[in-house]
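Participant: here is my input; please provide its structure:
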Amino acid sequence: MPSVLLVSSNGAGMGHLTRLLAYARRMPEGTRRHVLSLSQAVPVVGQEGISWEYLPSQGASGLRAASWRQLFAERVGEVLDRLDPDVLVFDGTHPYSGLDVALAAHPRTRAVWSRRGMWKQDRNEPQLEKAAWFDAVLEPGDLSAAADRGATAAVADGEVARVAPVTLVDPGDLQDRAAARQALGLPGDGPLALVSLGAGNINSTDDEVGAAAVALRERGIGVCVTAPDIADRAYTGDVHLVRHFPLSEHFAAFDYAVAAAGYNSFHESLRLGLPTLFVPNTRTSLDDQGARAEHAAHAGWAMSTPTLTGGLAGPLVDELVRRGSELAARARDADPGNGAAAAAAHILDVAGGAP
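Facilitator: Okay, the predicted model is just below:
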């Protein structure tokens, strides 16, 4: 069976690592898989029965850029020496200098660049030249691809293998409502909403998280958050800390979601039928969450707003309660299916070309 080394960059969340696990889950039994990740969340890989190791990012290491690049090249080279994989898969939008050095020193190992689209316009274009480091480029699709104005959208189909949007979890993997709530330690009765907007202050309506929480609680909807510091600041009402990976397996526990529009959270919410109000994070350096969320709203799959502050949260939550189920049903009808299996097959096809 082939051997695969999965390398994830250090993004703002767990998107890169989760996408690699989506591929790994759909590889045939017996495929040797190993993860090398710059994400401090990498221990979750062990839950999948996959071996892993951690490589600190430049920021976590405290090293200067040049020193870290040398460390990165040496560490990747050591892993390639030790494992001799048929294929290396790097998921990220910025292949690190040093990866090319390590790959050039190990010509038997093929390489695939897994690269999502929806880059902000006129951003990151020089990175496309790094496709030359790889034997293939794989692009997990985006339900909002029609609104993509970034550099990757202009790349010809013959230069990249495009698959349907990728999620770790499929609709058939969802636990039912009662089991999901029990697994997360949530009340069995009453409506609940998942608020996934990153860091915030739940006690201030001048903050996106706080505005969402207040509006939901005023309408008798319990608030569920994933950040312990947010839950610890709660002083009234139903605020629950939910911790599980992958949380999307338990989406049936929630009646609604108020979420940012990063690749994973966006596609999980739409594909898994969770009525969602997106509040895109427009401060990202590259990911065009605004365009992604606006397209979903125009398509009638979800709601989108640039902010919940200034008194907007209440009416928007009312609309989510009123229209959420209808929007979620439209999103499910538009779902082209999960591209993870096709991506895994493509990766193994590339691996098959290793001498």
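
Participant: C-alpha from now on. contacts and neighbour counts both.
Facilitator: OK.

Participant: could you give the separation of the lengthiest helix in the chain from the chain centroid?
Facilitator: Of all segments of type helix in the chain, defined using DSSP state H, the longest is helix 313-334. Remark: helix 313-334 is offset 22 Å from the chain centroid, using CA atoms, centre = their mean, to the nearest Å.

Participant: next secondary structure after that helix?
Facilitator: Remark: after helix 313-334, the chain's next helix or strand is helix 340-351, criterion DSSP states H and E.

Participant: packing partners for that following helix?
Facilitator: Where contact means 3 or more CA pairs under 8 Å, 6 or more residues apart in numbering; DSSP states H and E, helix 340-351 is packed against helix 15-25, strand 87-91, strand 110-114, strand 136-141, strand 161-165.

Participant: pull the distance from the following helix or strand past the first one to the chain's centre.
Facilitator: What it means is helix 15-25. Once the chain leaves helix 15-25, the next helix or strand it forms, by DSSP H and E, is strand 32-37. Taking CA atoms, centre = their mean, one finds the center of strand 32-37 at 18 Å from the center of the full chain.

Participant: do the same with stretch 324-342
Facilitator: Computed by CA atoms, centre = their mean, the chain-centroid distance of stretch 324-342 equals 16 Å.

Participant: let me know whether Phe44 touches Phe245 as I believe.
Facilitator: Just so we're on the same page, residue 44 is Val rather than Phe. Yes. Look at Val44 against Phe245 with CA atoms under 8 Å: they come within range, at 7.2 Å.

Participant: compare these two (neighbour count), which wins?
Facilitator: Set Val44 next to Phe245 and count neighbours by other CA atoms under 10 Å: Val44 wins out with 16 against 12.

Participant: help me confirm that that one is found in a helix?
Facilitator: Yes. When classified by DSSP: H, G, I helix; E, B strand; the rest coil, Val44 is found to be part of a helix.

Participant: how close does it sit to Asp318?
Facilitator: Distance from Val44 to Asp318, counting by CA to CA, to the nearest Å: 36 Å.

Participant: so which strand or helix has Ser269?
Facilitator: Following DSSP H and E, one finds Ser269 within helix 263-271.

Participant: one step back: what's the most buried one of the helices and strands packed on helix 340-351?
Facilitator: Ranked by mean neighbour count, those are led by strand 87-91 with a mean of 26 (mean count of other CA atoms under 10 Å).

Participant: do I have it right that Arg19 meets Val166?
Facilitator: Yes. Under the criterion of CA under 8 Å, Arg19 makes contact with Val166 at 7.0 Å.

Participant: what is the helix or strand just after the helix holding Ser269 packed up against?
Facilitator: Next helix or strand after helix 263-271 toward the C-terminus (DSSP H and E): strand 276-278. Counting contacts by 3+ CA pairs under 8 Å, 6+ apart, strand 276-278 packs against strand 256-259, strand 303-304, helix 313-334.

Participant: another for comparison:
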Amino acid sequence: MRAVRPPAKPAPLRVLNYAVNGLGLGHLTRLIAINRQIRRLAALLGIPTEILFLTSNEGDALAYQHGFASFKIPSKSALVACGLDPVRHRKISKQWVWNAINLISPDLLIVDTFPMGGFGELFDVLDLGSKNVFIYRAVRPQAALAPAFQSALRGYHLLLKPEEQHENDSPVPQGLEERVATTREILIRSVAETLPRAAAREMLGIPPDASAAVYVSVGGGGDREAEALFATVVEAARRMPSTAFCVGAGALYRGREFPAPNVTWTRRPVMMECFRAFDAALSAGGYNTVNELMHCGVPCVFLPQARTHDDQERRVARCIRAGAGVLLGERTPAAMEAALNGLLEPEVQRRASEAASRFVPGNDALSAASEILSLTVDRLLVEDAALLADPALLFSALEDVANETGEADFLAVAHQVWNLVGGANDEDGAAAITEATCRCLRESEKLGVSRGRLLGALRRSAKTILAAAQAASAPENDPDKTFVPPSPERLIGEALRTLAESADGEVVVLPPVIAPAGVSAVPGRLSPSLVAGAFEQNGEPGQ
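Facilitator: Below is the predicted model of the structure:
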């Protein structure tokens, strides 16, 4: 008997993210937010991925916290600290980026904020065969209109513009308008993925008897004035002893942590997960922190910072006009105390919190990921998988099976179910697939079935159904048979039944039932009407 060669493992989709030259954590955070969703969508589509980051950010551990690998060069802050000659640093960095992109040879290259690269080096690598994506968040006109900036935009296949309050008027060269796609705010978490108020307060150690809780952030912590600003904030906190203050120092902060009885310091990598613990915040005006706080309904006392590309003053002004916060006047302890006390008045706080939630009602990281993935995968498939990756639906499902499985296992099973029924097609279909997946994981846990056996059973079931569909095209079959696709629940029920009936540890797969004629299979994917007769013939399957 001739040996059968196992099918080759599909090559992974290689995604390379470029987050170089940022002062804070914003560029890296935004790219991680998008790539979390790319990874989820790809898993639901059955596409293996290799997602990597090139960064100069000293907070690159954030990528590792999310299961991504990163390659790092020294930041400009580290350059000053270690005395590295700027010209030598630039020379090394440019060559490093060129070599990395050539060796990794990505299918997708995603760049945030600096289209020509932090050293002008990307001009030489945008024509190496990758699909290039530029995350074009709102940039100050004097930076965006620079000839080099506008020229670099021509090297990108997709210009993804995250809008804030439906605004992002950053200019695009004439003739490139068809490459532009817009989204709303892109965040590292959706509010559905964050901890409830009580759990978040317990996690942060906020005393139950605190009259209010205030979060403090001055960005990533890399600014020279960060230490002096934190000292002023702690002095203001001492004036408000019944209010608990939590200072998010930022991954880049290297200064002192000033003590006070009602002040705690934290360097949690994803602080947004705990934002519902707070009644108000004292915050700079950066893209990520402001929009994350707004999305979680936390009104702010704002102290915007000067940036060459990011217009923090404009962002803060929009929030204030919406009633979601106030601008700090003088940066003194007395001014901070007065502004916070005013914002924490119960009725004022309630209205401002509601305004903040309305200001950023959702997280569009999934939409951004869908646009990007559609450069290499059929858009209809991506949009269908996105129904299953909806954060509220997915996070609720993961909570349901939290003790039994992780996200990767859940997505692997969901992919098999999705493929069996030919897609979600709408929100109801996505909910049905999600519930069926949860049931499958719960019941297989009771049976003591490993994830490998469970996935094997589902794959074999898929092959059985495909065989039935192929047999359906035979001319001897009745062309008048109605082809009704099975529900996810019924498919899962059959897979679980075969596992339960397996006495010797091997997966038992029921023989195919001949489906009616007139059904055509789409290679690599089942259409919504493909699986009918395999389960809806005469009696129960296999009888």
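
Participant: so which of the helices and strands packed on strand 276-278 of structure 1 is nearest Asp207 of structure 1?
Facilitator: Closest approach to Asp207 of structure 1 among those (CA to CA): helix 313-334, 10.8 Å.

Participant: what residues does that closest one touch?
Facilitator: By CA atoms under 8 Å, 6 or more residues apart in numbering, the surrounding residues in contact with helix 313-334 of structure 1 are 211-212, 215-216, 256, 270-277, 300-303, 308.

Participant: could you do stretch 131-144 of structure 2 as well?
Facilitator: Counting by CA under 8 Å, 6+ apart, residues outside stretch 131-144 of structure 2 touching it are 107-113, 115, 126, 149-150, 153, 155-163, 168-171, 308-311, 372, 375.

Participant: one more time with 7 Å, if that's ok
Facilitator: Residues outside stretch 131-144 of structure 2 that contact it (CA atoms under 7 Å, 6 or more residues apart in numbering) are 107-113, 115, 126, 150, 156-162, 168-171, 309-311.

Participant: re the thing from before, quick one: the longest helix of structure 1 to helix 263-271, angle?
Facilitator: Helix 313-334 of structure 1 runs at 80 degrees relative to helix 263-271, counting by axes from the mean of the first three to the mean of the last three CA atoms, to 10 degrees.

Participant: and helix 313-334 of structure 1, what's buried?
Facilitator: 313-314, 316-317, 320-321, 324-325, 327-332 (16 or more other CA atoms under 10 Å).

Participant: what is the nearest of these to Ser97 of structure 1?
Facilitator: The closest of the buried residues of helix 313-334 of structure 1 to Ser97 of structure 1 turns out to be Ala331 (CA to CA; 39.2 Å).

Participant: can you tell me the closest non-neighbouring residue to the counterpart of Glu125 of structure 1 in structure 2?
Facilitator: Matched to structure 2 by TM-score structural alignment, Glu125 of structure 1 sits across from Leu145. The spatially closest residue to Leu145 of structure 2, leaving aside those adjacent along the chain, is Pro171, at 7.1 Å (CA to CA, 6 or more residues apart in numbering).

Participant: A strand includes that neighbour, no?
Facilitator: No. Under three-state DSSP, Pro171 of structure 2 falls outside any strand and is assigned coil.

Participant: re earlier: what about the match of Glu125 of structure 1, how many residues close to it?
Facilitator: Counted with other CA under 10 Å, residues neighbouring Leu145 of structure 2 total 16.

Participant: for Ser144 of structure 1, same thing?
Facilitator: Neighbour tally, Ser144 of structure 1, other CA under 10 Å: 20.

Participant: turn the buried residues of helix 313-334 of structure 1 into JSON lines, columns for distance to Asp81 of structure 1.
Facilitator: Shown next, in JSON lines, are the buried residues of helix 313-334 of structure 1 (distance: CA to CA, whole Å):
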{"residue": "Ala313", "distance to Asp81 of structure 1": "54"}
{"residue": "Gly314", "distance to Asp81 of structure 1": "57"}
{"residue": "Leu316", "distance to Asp81 of structure 1": "55"}
{"residue": "Val317", "distance to Asp81 of structure 1": "54"}
{"residue": "Leu320", "distance to Asp81 of structure 1": "53"}
{"residue": "Val321", "distance to Asp81 of structure 1": "55"}
{"residue": "Gly324", "distance to Asp81 of structure 1": "52"}
{"residue": "Ser325", "distance to Asp81 of structure 1": "52"}
{"residue": "Leu327", "distance to Asp81 of structure 1": "50"}
{"residue": "Ala328", "distance to Asp81 of structure 1": "48"}
{"residue": "Ala329", "distance to Asp81 of structure 1": "49"}
{"residue": "Arg330", "distance to Asp81 of structure 1": "49"}
{"residue": "Ala331", "distance to Asp81 of structure 1": "45"}
{"residue": "Arg332", "distance to Asp81 of structure 1": "45"}
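
Participant: wait, which of these is closest to Leu5 of structure 1?
Facilitator: Of the buried residues of helix 313-334 of structure 1, the one sitting nearest to Leu5 of structure 1 (CA to CA) turns out to be Arg332, at 33.0 Å.

Participant: and that closest one, what's its match in structure 2?
Facilitator: Using TM-score structural alignment, Arg332 of structure 1 lines up with Ser357 in structure 2.

Participant: re the thing from before, so which of the helices and strands packed on helix 340-351 of structure 1 comes closest to Arg75 of structure 1?
Facilitator: Comparing those against Arg75 of structure 1 with CA to CA, the closest turns out to be strand 87-91 (13.8 Å).

Participant: okay, angle between the closest one and helix 15-25 too, please.
Facilitator: 140 degrees.

Participant: against structure 2, where does strand 87-91 of structure 1 fall?
Facilitator: On structure 2, the counterpart of strand 87-91 of structure 1 by TM-score structural alignment is residues 108-112.

Participant: mean shift between the matching stretch and structure 1?
Facilitator: Averaged over the aligned pairs, stretch 108-112 of structure 2 sits 0.7 Å from structure 1 after superposition, using mean CA distance after the TM-score superposition for structure 1.
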